[in-house]
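>>> only the shape, not the letters, is given here:
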C-alpha cells in the first residue's frame, strides 16, 4: 500500500493530499530510510513522521483498503511520541 494512502486510511493524517505533501518534503522515514508518498508500506514497518513540533513513531500492524473510524487505530501501534521544547 502507498504511504500516503496508509496515512489517510489509518487516520494518522486526515487528508491524503496533506500526507503526500509531508512525505514529499522529506519529513517521513520508513525503517530509517527517507520515504516518498508513493513508497510502499508493509506490515512490520516502522514509520517516523515529523510534524511541526512533534515526532511520531508508529509500527504498521495491518493494511486494509478502507476502515471504520473506530478500527483505524488497529492498523498501527504508537511506539513513541516526542515534542520539541520551544524556548
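It's in. Every value quoted in this text rests on a predicted model; they were computed, and no experiment measured them.

>>> from here on, contacts and neighbour counts on C-alpha atoms
Will do.

>>> surely residue 28 and residue 41 touch.
No. Residue 28 lies out of contact with residue 41 (C-alpha atoms under 8 Å); the separation is 11.9 Å.

>>> neighbour count: the two, which is higher?
Neighbours were tallied for residue 28 and for residue 41 using other C-alpha atoms under 10 Å; the higher tally belongs to residue 28 (25 against 21).

>>> which helix or strand contains the residue nearest to the more buried one when sequence neighbours are not counted?
Leaving aside its chain neighbours, residue 28 sits nearest to residue 49 (4.6 Å; criterion: C-alpha to C-alpha, 6 or more residues apart in numbering). Secondary-structure assignment from DSSP states H and E places residue 49 in strand 46-50.

>>> which secondary structure elements does the next helix or strand after that strand contact?
Downstream of strand 46-50, the next assigned helix or strand under DSSP H and E is strand 54-60. Contacts defined by 3 or more C-alpha pairs under 8 Å, 6 or more residues apart in numbering; DSSP states H and E place strand 54-60 against strand 46-50, strand 76-83.

>>> A further structure is provided below for comparison with the first:
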C-alpha cells in the first residue's frame, strides 16, 4: 500500500493530498529512510512523522484499503511521541 493512502486510511493525516505534501517535504521517514508519497509500506514498518514541533513514531500493525473511524486506530501503534525544540 502507498504511504499517502495508509496515512489517510489510518487517519494519521486527514487528507491524501496533505499526506502527499508532507511526505514530499521530507518530513516522513520509514525505518529511518526519508520516504515519498508513493513509497510502499508493509506491516512492521516504523513511520516517523514530523508535525511542526511534534514528532510521532508509529509501527504499522495492519493494512486495509478502507477503515471505519473505530478501526483506524487498530492499524498502527504509537511507539514514541516527542516534542522538538523550536530553537533557531
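Yep, it's here. Note that this is a predicted model, so its numbers are computed, not measured.

>>> any idea which of the helices and strands packed on strand 54-60 of the first structure is most buried?
With neighbours defined as mean count of other C-alpha atoms under 10 Å, those peak in mean count at strand 46-50, which reaches a mean of 21.

>>> return the mean post-superposition distance for that one against the second structure.
Superposing on the second structure and averaging over aligned pairs (mean C-alpha distance after the TM-score superposition for the first structure), strand 46-50 of the first structure comes out at 0.4 Å.

>>> returning to that earlier point: in a markdown table, list the helices and strands packed on strand 54-60 of the first structure along with distance to residue 15 of the first structure.
Listed next are these as a markdown table, based on distance: least, C-alpha to C-alpha, whole Å:
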| stretch | distance to residue 15 of the first structure |
| --- | --- |
| strand 46-50 | 15 |
| strand 76-83 | 17 |
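
>>> in contact with the residue nearest to the spatial centre of the first structure, which residues are there?
By C-alpha atoms, centre = their mean, the first structure has its centre lying nearest to residue 7, at 4.7 Å. Each residue near residue 7 of the first structure by C-alpha atoms under 8 Å, 6 or more residues apart in numbering is listed here: 13-14, 16, 19.

>>> between those, which sits nearest residue 87 of the first structure?
Residue 87 of the first structure lies nearest to residue 13 out of the contacts of residue 7 of the first structure, by C-alpha to C-alpha, at 27.1 Å.

>>> gap between the closest one and residue 60 of the first structure?
Here residue 13 of the first structure is placed at a distance of 14 Å from residue 60 of the first structure (C-alpha to C-alpha, to the nearest Å).
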